[in-house]
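Student: Below: sequence and its predicted model.
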Amino acid sequence: MKKIGFIGTGIMGRGMIRNLIKQGYAVYVYNRTRSKALPLTEEGAVWCDSPAECAKNKDVVITMVGYPKDVAEVYFETNGIFTTVKKGSYLIDMTTTSPKLSEKIYAEAAKRGVFALDAPVTGGDTGAKNGTLSILVGGDEKAFKDCLPLLQVMGKNIVYEGPAGAGQHTKMVNQIMIAGTVAGMCEAICYAQKSGLDLQRVLDGVSKGAAGSAQVDSLAPRILQGDFQPGFYIKHFIKDMRIADEESSSRGLHLNVLNEVLDMYLKLMADGEGNLGTQALVKYYDDDDPY
């Protein structure tokens, strides 16, 4: 597993690719916007002109793109992965996408003698950069074990969740949890501000107790600094929450907190805030721009 095709060189993909290069893997990259891959080619990655070229003769192909439609395109379209992928290789989709699509990719891969894993991640841009992502894996357990050394280059908490689609379902659990946590954090910060408290002292007081969380540690300091640059885009979180809503609805569940937070983010998106980070949810409560 030394020749790696990697499709998607965005905020997350860049850090993951750099870690693979540092560990001596030969990494071949494709991105829809070539300019986003240029810094990586200067660091040793090899540019490919299409997903098909990126997959050809590679031991492993990793995808980390934006939306389910992007995943479907890079795997199934005319110049997609399945047109060139070699028998016995491994496909690892690390995009957060539909569990149904992951099952479709797995089935098509099996027809071709290829092993497919769905392996969405959590940990944001910092985790991608530092190689400390949590990776939630679905597919055949043997394929998971075969790929584990490679996954360990990109993450620290790597868990086999079950058959194809199980990784994506687990990521939906993660996103449902985050939705309520981020909203609660933003509401709490707004309450503290309206109460005339020193916000940094408030965080120092509560972040190490029962109210503490990875979201508070990562996002609350950015809010206090007025930093709304994305570690994780609002537009991508909306995509994830919509998938979670669709999957839960198909199981007869109505998740009130998830739907309320989704509506809040959709209002921010409609106001042109989709390219900000998820911490920008605090803007929802802005007196100067009430929703």
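Tutor: Nice, thanks for sending it over. Residues are numbered from 1 along each chain as shown.

Student: C-alpha only now, for contacts and for neighbours.
Tutor: Will do.

Student: Could I get the full set of helices for the stretch 51-200 of the chain?
Tutor: 51-55, 68-76, 99-111, 124-130, 141-154, 166-194, 199-206 (DSSP state H, counting those that start in this stretch).

Student: Compare those and give me the one nearest Val216.
Tutor: Closest approach to Val216 among the helices of the stretch 51-200 of the chain (C-alpha to C-alpha): helix 166-194, 6.8 Å.

Student: list the helices and strands that closest one packs on?
Tutor: Contact here means 3 or more C-alpha pairs under 8 Å, 6 or more residues apart in numbering; DSSP states H and E; on that basis helix 166-194 packs against helix 99-111, strand 115-118, strand 133-138, strand 155-162, helix 199-206, helix 214-224, helix 234-249, helix 256-270.

Student: Would you tell me which of those gets closest to Gly13?
Tutor: Of the helices and strands packed on helix 166-194, the one closest to Gly13 (C-alpha to C-alpha) turns out to be strand 133-138, at 11.8 Å.

Student: Second structure for comparison follows:
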Amino acid sequence: MTDSKPRIAFIGLGIMGGPMAANLVKAGYAVTGYNRSRAKVDTLVEAGGAGADSIAEAVADADVIITIVPDSPDVEAVADGEDGIFAHAKSGAVWVDCSSIRPDVSVALAKQAAEKGIRAVDAPVSGGEAGAIEATLSIMVGGDADVVESVRPVLEAVGKTVVHVGPSGSGQTVKAANQLIVAGTIELVAEALVFLEAYGVDTAAAIEVLAGGLAGNRILDRKATSMVAREFTPGFRVDLHHKDMGIILAAAREAGVAIPLGAHTAQLMQSLRQLGHGDLDHSALLLLVEQLSGRSPSH
């Protein structure tokens, strides 16, 4: 590690955050991690990072603070709580929020950060657990251009596609659009797979040819095989995608934009969650299609 590399605090070491923090360590950064459950901190320490027992401790000497926690209230608590970033980070630090939250909350927090001398950017990520592990995430970044450029090397250590999409909140707006497309695509892939199985088609062969044509998409590439096998270990939980669909519905309504298919998909995601599948991967939408079709995995 060279002295020129910023010191990083990483808050939230879950399915996405853990691998991202580990990749920053691999890239030569000094990373101090904090997570509510200590086991995830210990995993980072084993990978060569440092651990903290509080947010205050993690951020005290950090040049760059990265957060990735579940929802808007969680980000607000991490940022503005007694033990939070605003109270304990040094002036001039850059706060990069990789969580997926409401755009308006992101804008408000960026203003609060500026009042504390902290430069904030919203940088939600897409690519799921596999993208986090492989450091191939797509990162949509909102904030002042100069601040974004200052942390671009850090973001490029965890992502393959890093794009500045506009001022504060813009990253969250683009992430909402991303989640809209992903949910709708998963639902259509799920419907297609149940349809193919109903006709006894070789699904592996079907997936191969569909992925090579105009119907090709990342869901077919990354999730169709596990969907056919009914393996729904979460890379991204239904609970979280349900939360994200709430964000896009509210934002679309505020902008006066009709999203009829998105709204319907949001209802399907909610139904899947109400059936008790909130902890499964979002590709478990297949289970709902199956149930609505009166079919079971064994047919």
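Tutor: Alright, I've got the coordinates. Because the structure is predicted, anything quoted here is derived from the model rather than measured.

Student: re the thing from before, return the most buried member of the helices and strands packed on helix 166-194 of structure 1.
Tutor: strand 115-118 (a mean of 29; mean count of other C-alpha atoms under 10 Å).

Student: Quick one: average offset of that strand versus structure 2, please.
Tutor: In the superposition with structure 2, the average deviation recorded for strand 115-118 of structure 1 is 0.5 Å (mean C-alpha distance after the TM-score superposition for structure 1).

Student: That strand aligns to what range in structure 2?
Tutor: Matched against structure 2 by TM-score structural alignment, strand 115-118 of structure 1 falls on residues 119-122.

Student: and Gly127 of structure 1, which of the helices and strands packed on helix 166-194 of structure 1 is closest to it?
Tutor: Judging those by C-alpha to C-alpha, what sits closest to Gly127 of structure 1 is strand 133-138, at 4.7 Å.

Student: That closest one aligns to what range in structure 2?
Tutor: Using TM-score structural alignment, strand 133-138 of structure 1 pairs with 137-142 in structure 2.

Student: The matching stretch vs structure 1, average offset?
Tutor: Averaged out, stretch 137-142 of structure 2 is 0.3 Å away (mean C-alpha distance after the TM-score superposition for structure 1).

Student: what's in contact with that stretch?
Tutor: Residues from elsewhere that reach stretch 137-142 of structure 2, judged by C-alpha atoms under 8 Å, 6 or more residues apart in numbering: 121-128, 131, 148, 155, 158-172, 174-175.

Student: go again using 6 Å as the cut-off
Tutor: 121-127, 131, 159-171 (C-alpha atoms under 6 Å, 6 or more residues apart in numbering).

Student: Check stretch 153-167 of structure 2 too.
Tutor: Contacts with stretch 153-167 of structure 2, where a contact means C-alpha under 6 Å, 6+ apart, come from 20, 135-144.

Student: one more time with 7 Å, if that's ok
Tutor: 20, 23-24, 27, 132, 135-144, 171 (C-alpha atoms under 7 Å, 6 or more residues apart in numbering).

Student: residue range for it in structure 1?
Tutor: Under TM-score structural alignment, the match for stretch 153-167 of structure 2 in structure 1 covers residues 149-163.

Student: Need the counterpart of Gly80 of structure 1 in structure 2.
Tutor: Using TM-score structural alignment, the equivalent of Gly80 of structure 1 in structure 2 is Gly84.

Student: surely its match meets Val78?
Tutor: Yes: contact criterion C-alpha atoms under 7 Å: Gly84 of structure 2 and Val78 qualify, at 5.0 Å.

Student: What's Lys22 of structure 1 aligned with over in structure 2?
Tutor: Under TM-score structural alignment, Lys22 of structure 1 pairs with Lys26 in structure 2.

Student: got it, and Leu266 of structure 1?
Tutor: Using TM-score structural alignment, Leu266 of structure 1 lines up with Gln270 in structure 2.

Student: Nearest residue to the most centrally placed residue in structure 2 in space, please, no chain neighbours.
Tutor: The residue lying closest to the centre of structure 2 (C-alpha atoms, centre = their mean) is Val125, at 4.8 Å. Closest residue to Val125 of structure 2 apart from its sequence neighbours, by C-alpha to C-alpha, 6 or more residues apart in numbering: Ile139 at 4.6 Å.

Student: cool, and Pro99 of structure 1?
Tutor: Distance criterion C-alpha to C-alpha, 6+ apart; nearest residue to Pro99 of structure 1, sequence neighbours excluded, is Gly165 at 4.4 Å.

Student: got the contact list for the residue nearest to the centre of structure 2?
Tutor: Neighbouring residues of Val125 of structure 2 by C-alpha under 7 Å, 6+ apart: 98, 137-140.

Student: neighbours around the residue lying closest to Arg112 of structure 1 once chain neighbours are set aside, how many?
Tutor: Sequence neighbours aside, Lys87 is the residue nearest to Arg112 of structure 1 in space, at 6.3 Å (criterion: C-alpha to C-alpha, 6+ apart). Look at Lys87 of structure 1: counted by other C-alpha atoms under 10 Å, it has 15 neighbours.

Student: burial measure for Lys5 of structure 2, as a count.
Tutor: 14.

Student: for it, helix, strand, or coil?
Tutor: In three-state terms, and counting by DSSP: H, G, I helix; E, B strand; the rest coil, Lys5 of structure 2 is coil.

Student: now the residue lying closest to it once chain neighbours are set aside: how far from Ile8 of structure 2?
Tutor: In space, and not counting its chain neighbours, Lys5 of structure 2 is closest to Tyr29: 6.3 Å by C-alpha to C-alpha, 6+ apart. As judged by C-alpha to C-alpha, to the nearest Å, Tyr29 of structure 2 and Ile8 of structure 2 stand 7 Å apart.

Student: So which of the two has more stuff around it?
Tutor: Legend: neighbour count by other C-alpha under 10 Å for Tyr29 of structure 2 and Ile8, higher for Ile8 (27 against 23).

Student: which position in structure 1 aligns with the more buried one?
Tutor: Aligned partner of Ile8 of structure 2 by TM-score structural alignment: Ile4.

Student: ok now do its match, which residues does it touch?
Tutor: If you count contacts by C-alpha under 7 Å, 6+ apart, then Ile4 of structure 1 has 25-28, 58-61 around it.

Student: For the aligned residue in structure 2 for Gly44 of structure 1, grab the count of nearby residues.
Tutor: Gly44 of structure 1 maps onto Gly48 in structure 2 when the alignment is built from TM-score structural alignment. The number of residues packed near Gly48 of structure 2 is 17, by other C-alpha under 10 Å.

Student: Quick check: the counterpart of Glu247 of structure 1 in structure 2 vs Glu134 of structure 2, distance?
Tutor: Matched by TM-score structural alignment, Glu247 of structure 1 corresponds to Ala251 in structure 2. Here the criterion is C-alpha to C-alpha. By it, Ala251 of structure 2 lies 31 Å from Glu134 of structure 2.
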